[in-house]
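Enquirer: have a look; sequence and predicted model below, questions after that.
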Amino acid sequence: MATLRNTHGRDRDDMRRDAKSLLNRLKSIQADAAFVSEMADLFPQFPILANERCGTWYVHPSKIHRPGVYFKSTDGHTGIWDFNLRRYNPHLINAIIDNGGCIIVDSTRKGKRVPDALSKTIPIWCATINNAVRKKALENQKAYKSATSSDQAVNVDRSDEEMSATLLVPALDDEHWDVRYHSLPSVISRSEHAQIAEKIEGFADKLMRFTDMTPLTTRLLKPIRPIWLTPQSFIMKDDPPDYNQVGFFPVICLSASRVVQDGMEEQDGYLYVQGSGDDEEMWSKGLTPDLFWNNIDYLLEDGITASECENRAKKVVQDSRRLQLETSKPSGVASSQDEKSTSTLRANLFTPSMERCSEIAPSPIWIGNNASGKIPACWDAGYDMVINCGAEIKRESLFELEGGQDWVTALAGVGHAGAQASLCEIKRSQWPISVDTKNCSTHQVEKSYFYLHLPIAEGKKGQHDLLAMIPVAIEAVRKLFLKLEEWRAQNNIEDKTSPRILVHCQQGMDRSVGISLALLVACFDEESGAFVDRCGSSDKKYSANKEFIQRRLFQIMSHRLAARPSRATLKIVNTFFMSPTDPPPAKYT
């Protein structure tokens, strides 16, 4: 049987091999990004957000609104539709309110015009938010009427404005507030549409159990509605629709890639690959979207060959990594430039962001990546305890100084490759760095700072490590607060400010989230964020139910937008607090 050939005489097997070429992938992304830019120019009032990770490739870093959003296609897969609390994306609602709408960019590979994340997951999200806001608004209106009736019965003189402000009563027009599930008829069948629509009210009830929608009832003045744009869409470029005059906030779901046969199509000088930005770890050679866009002219120079493109990509990645190492602050050494940037560093560390770290308010927990936990800058930035959840850590020169061996204590928890957890306790006066100590009081100089290393491997290898390290982390935090109370009593210090605790891993996405979740459940009050000694001792395990653990996880996901805890990590945390068998207690050796 003859091999099928396209019009250019090339067989499909050759095209499939070329589809894996980095050059073809990057040129395809460049072509799709031009379409995205063209569509975005039609609606300059709307911020452009990328659906992580694929969508990030299609928007130039200078135009993208950060942080991005995280909607998974699996939440829209047929039969398993869901509103996932881990992907609530509360910052997106603020972006929509502040700008009157938004554009969300994503892409999909062959066989589809629109990815499930845009065609189903985001529409489910919109309908759920609309329903939850309406439900809460009606509850508040009912409470308002009941309160005003009660006041009239006892002749209490309170104005409508005062009552409305007290109860945050929205001016919601119930009859015209759209709570329908909107879908794309060319993609979603009537049957699937009906099945999803039946679930929306239940999704809204689930959301309301975990967060108070009252603030949104006074800020979200119009419902949210998805609008779809693709390269196949017909749009009047000279006369785009005016969404300022409609009764909803548009969420423009922009699918970047063209639909082509078999997901591949020959173009002038390259092979177009639909959805090239998907599954970046399979083709990117270490490139990131930022590296690609910052070096696009170098990587896609006219006439460049596929092999030369790969060589240049490797060089870009190597240069980037070398630059990161060179600009990293050496341990135990501070330059004059470091001294000048101390206040800037502190501001960067205490600004919630996906790139560095995020405050999990109202608790004293912060979750960050490796950059936020560098010694000793992390202590100088204002953290009282830093918990490193990485399996590998270079021995800091700070610990090798004279007397340094007395600062580090090995703990009983055994993690990756048999490594023990270790705790460093150090005084500010012992820091061998150039810091401004003139304004430090004696109490500040004598105060202890802590660095806890929990050797937890990444991925599946770290599951048992995580289970063993949870009680170590809880006990270390417990001792921190008890020691702080003792120190304040001895020095007659009335300041009751809670110490800041930074929990970090390589990216601040998984392992650090698991440890932080365990700390929130076991050590901190849900409402006030204050320390609560629930365990009472290192040998006693605090039990919690699944709903309470989910609420604390929702708290993390609402503040740490980069958080991506795996199912395995969450299962380990649930096992620790809900299993009848106690994990090994954390004890000092």
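Expert: Thanks, I have it.
Enquirer: every contact and neighbour count from this point should use C-alpha atoms.
Expert: Noted.
Enquirer: mind listing the helices for the stretch 401-550 of the chain?
Expert: In the stretch 401-550 of the chain, helices defined by DSSP state H, counting those that start in this stretch lie at 442-446, 463-490, 511-523, 546-559, listed in chain order.
Enquirer: mean neighbour count, those: which tops it?
Expert: helix 511-523 (a mean of 26; mean count of other CA atoms under 10 Å).
Enquirer: how far off helix 463-490 does that one point, in degrees?
Expert: Orientation of helix 511-523 against helix 463-490 (axes from the mean of the first three to the mean of the last three CA atoms, to 10 degrees) gives an angle of 50 degrees.
Enquirer: list the contacts of stretch 244-253.
Expert: 96-97, 100-106, 118-119, 222-229, 243 (CA atoms under 8 Å, 6 or more residues apart in numbering).
Enquirer: report the buried members of those residues.
Expert: 96-97, 100-106, 118-119, 222-229 (16 or more other CA atoms under 10 Å).
Enquirer: just the residues you listed: which are in strands?
Expert: Using DSSP state E, the subset of the buried ones among the contacts of stretch 244-253 located in strands is 102-106, 224-229.
Enquirer: redo those as CSV? Include distance to residue 572.
Expert: Below are these laid out as CSV (distance: CA to CA, whole Å):
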residue, distance to residue 572
102, 37
103, 37
104, 33
105, 34
106, 32
224, 36
225, 37
226, 37
227, 39
228, 39
229, 41
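Enquirer: which two of those have the greatest separation?
Expert: The distance between the two most remote of these (CA to CA) is 18.8 Å, for 106 and 224.
Enquirer: still on that earlier bit, out of the helices of the stretch 401-550 of the chain, nearest to residue 307?
Expert: helix 511-523 (37.3 Å).
Enquirer: can you list contacts of the closest one?
Expert: Against helix 511-523 from outside (CA under 8 Å, 6+ apart): 363, 365, 367-368, 388-390, 456, 458, 466, 470, 473-474, 477-478, 503-505, 526, 531-535, 542, 544, 548-549, 552-553, 556, 563-565, 569-570, 573.
Enquirer: how many neighbours does residue 131 have?
Expert: Residue crowding around residue 131 was assessed by other CA atoms under 10 Å; the count is 26.
Enquirer: pretty sure it sits against residue 177.
Expert: No. Using CA atoms under 8 Å, residue 131 is not in contact with residue 177; the gap is 9.1 Å.
Enquirer: ok, residue 100 touching residue 46?
Expert: Yes. Using CA under 8 Å, residue 100 makes contact with residue 46 at a distance of 7.1 Å.
Enquirer: take this one as well and set it beside the first:
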Amino acid sequence: MAQDLNPFSEIRKESLDVYNRLHSIEEDLDFVNVVHDSYPDLPLIPNLRCGAWYTDPARATNVPAYFKSTDGHFNNWSFNLRRSNLHLLSVIMENSGIILVDSTRSGKRIPDALSKTVPIWCAVINRALRIRYPDINRDEWDDNLYTPPTTVSSQEHSQISMRIYEWALALTNSSFDLPKLPWPLRPFWITPASTSFPKFSIDSDTRRHLPVICVSASKQVHDGTERRTGGFSYIQGSGDDHELWGMGLFPETFWNEREQLLSASRADLPDLIAALASNGSTPSPKYVKAPEGISKISNRISLSKLSELGLEPSLSLPHTAFILIDEAEVTKPTSPANPSTQADSTSPEQKSEPGASLMLEFKILGGKRSQAYFLHDVLPSSLRFIDDKLSHGLDIVIACPSAKDLGVGVALAAISQYFDDHGEYVKGGQDLRLTKQTIRARLEWIIASCPRANPSRTTLKRVNELLLTEEHLRR
């Protein structure tokens, strides 16, 4: 058999090697820590998902950020209200700035999330504040767009600038609260190629902005990989797309078992990761955290990952009812002639032990069938359950695997159906007139309190269909 001498095939094989990836991440960590040491008073925040590999939890602030690169892609620029990241403003105000960490793959120095999405975010918020607070001194309030000139062309910068006011107006007209910042936001960029770091005045009399320091963690590599004397090939942006190379490893496990993983040999590493991944199926108690309540409705409804609730959530959260939405394992039908034999596994289940009525569980299969099930079964059953529990003074926790999508859809339907414009519970939802704008505002309530919430278009479509379409017209 002829040996494959294709150099590109060899480069790809090296780039997906988990040993190379983990040791490349470790090299980049040193740079991120140097940056943080230069600004020790500024919170260190990973830009999810990639940035989580490069920020030590012992240093990082427990606040998520999600600036998506696609919102900065050429001709697709956007300030997405579903990813508003406005929760960061309180952190920035309290600490007079933040450090955002991300990375990008070979060929680029700065990811689009940091070079364009974050600058758009800063400029839009600055402009929106000037619209909402007319007493802001326009001569001293800088709401211009700033992008790194070596990464973003002057033509692209100009095209983005022309849309800032449009996005700012949409933000101003939304239901989001905009705190009045003492100074405008201003992005700055640091990469391993930086010869010096920016300096900021800490004197309130001379300060002119609140810095958002964007750190691109990885060294730029033009030819894919670089050999290291430590016996590995350096891969730029190794933390990106860990589903392709991680073999089931996630940032949380990496940080928990960092020494063990980095000391393992290349040959032993896959088996070690497999063992850690299987042991990690049951969450460690230190990862169990409280659900995120939605403040606009006095935290009557909260969102959580299933893994964050622990095994017995009712023991730590009394006076609470739970809706648990999980993904069912897909198995082959017992009868080839009847592909719907899995239907029983997706029916809602109320547990029969004491406190049975306090828990409603769903198992959802993948595929198009799950969309109909979500619309016709999950949402209606959940709404009846939620209304009943709220009327008896109980709070609700809705949990799904990610706390981003399906659970958010159930919460959105419930808040739209049973809470008025002031966030007050209305039993049965009587006299509440729903529109797309009403539902959109309720989604903004959720995002403001639960930043990781990011429901898919399909989930939002099902919620709108349930609330705004006559039952006989629903698909």
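Expert: Good, I have the coordinates. Treat the numbers as computed from the prediction; the structure is a model and nothing was measured.
Enquirer: TM between them?
Expert: Scored against TM-score structural alignment, normalised by the length of structure 2, the superposed chains reach a TM-score of 0.87; 455 aligned residues with a CA RMSD of 3.0 Å.
Enquirer: out of the ones in strands among the buried ones among the contacts of stretch 244-253 of structure 1, who's nearest residue 282 of structure 1?
Expert: Once CA to CA is applied, the member of these that ends up nearest residue 282 of structure 1 is residue 106, at 17.9 Å.
Enquirer: check the gap between the aligned partner of the closest one in structure 2 and residue 430 of structure 2 for me.
Expert: Correspondence of residue 106 of structure 1 to structure 2, assessed by TM-score structural alignment: residue 102. Separation of residue 102 of structure 2 from residue 430 of structure 2 (CA to CA, to the nearest Å) stands at 47 Å.
Enquirer: picking that back up, just give me the closest of the ones in strands among the buried ones among the contacts of stretch 244-253 of structure 1 to residue 161 of structure 1.
Expert: Distance to residue 161 of structure 1, by CA to CA, is smallest for residue 224 among these, at 27.3 Å.
Enquirer: identify the residue spatially nearest to the closest one, adjacent ones excluded.
Expert: residue 249 (4.8 Å; CA to CA, 6 or more residues apart in numbering).
Enquirer: contacts for stretch 367-385 of structure 2 next, please.
Expert: Applying CA under 8 Å, 6+ apart, the set of residues contacting stretch 367-385 of structure 2 is 323, 347-348, 360, 362, 364, 410, 413-414, 458-459, 462-463, 465-466, 475.
Enquirer: now do the aligned residue in structure 2 for the residue nearest to residue 224 of structure 1: how many residues are near it, please.
Expert: If you follow residue 249 of structure 1 across to structure 2 using TM-score structural alignment, you land on residue 210. Residue 210 of structure 2 has 22 neighbouring residues, counting by other CA under 10 Å.
Enquirer: wait, isn't residue 464 of structure 2 in contact with residue 437?
Expert: No. Using CA under 8 Å, residue 464 of structure 2 makes no contact with residue 437, being 10.6 Å away.
Enquirer: that's a strand at residue 175 of structure 1, yeah?
Expert: No. Using DSSP: H, G, I helix; E, B strand; the rest coil, the assignment for residue 175 of structure 1 is coil, not a strand.
Enquirer: burial count for it?
Expert: 6.
Enquirer: repeat for residue 305 of structure 1
Expert: 12.
Enquirer: same deal with residue 5 of structure 2?
Expert: 8.
Enquirer: do residue 141 of structure 2 as well
Expert: Using other CA under 10 Å, residue 141 of structure 2 has 18 other residues around it.
Enquirer: name the nearest residue to the aligned residue in structure 1 for it, ignoring sequence neighbours.
Expert: Mapped onto structure 1 by TM-score structural alignment, residue 141 of structure 2 lines up with residue 177. Here the nearest residue to residue 177 of structure 1 in space, its sequence neighbours aside, is residue 223; by CA to CA, 6+ apart that works out to 6.5 Å.
Enquirer: just the ones in strands among the buried ones among the contacts of stretch 244-253 of structure 1 now: which is nearest residue 81 of structure 1?
Expert: Closest approach between these and residue 81 of structure 1, by CA to CA: residue 226, at 16.9 Å.
Enquirer: that closest one corresponds to which position in structure 2?
Expert: Using TM-score structural alignment, the partner of residue 226 of structure 1 in structure 2 is residue 187.
Enquirer: does that match touch residue 120 like I think?
Expert: No. Contact criterion CA under 8 Å: residue 187 of structure 2 and residue 120 do not qualify, at 9.6 Å.
Enquirer: before we move on, back to that, let me have the helices of the stretch 401-550 of structure 1 in a markdown table, extended by distance to residue 74 of structure 1.
Expert: Formatted as a markdown table, those follow (distance: least, CA to CA, whole Å):
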| stretch | distance to residue 74 of structure 1 |
| --- | --- |
| helix 442-446 | 51 |
| helix 463-490 | 24 |
| helix 511-523 | 22 |
| helix 546-559 | 18 |
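Enquirer: so which of those is nearest residue 199 of structure 1?
Expert: helix 546-559 (20.2 Å).
Enquirer: I figured residue 69 of structure 1 was touching residue 52, is that so?
Expert: Yes. Contact criterion CA under 8 Å: residue 69 of structure 1 and residue 52 qualify, at 6.1 Å.
Enquirer: those two: who's more crowded?
Expert: Each of residue 69 of structure 1 and residue 52 has its neighbours counted (other CA under 10 Å); residue 69 has more, 24 against 18.
Enquirer: is it fair to say residue 45 of structure 2 lies in a helix?
Expert: No. According to three-state DSSP, residue 45 of structure 2 belongs to no helix; its state is strand.
Enquirer: residues in contact with it?
Expert: Taking CA under 8 Å, 6+ apart as the contact definition, residue 45 of structure 2 lies against 55, 60-65, 98-101.
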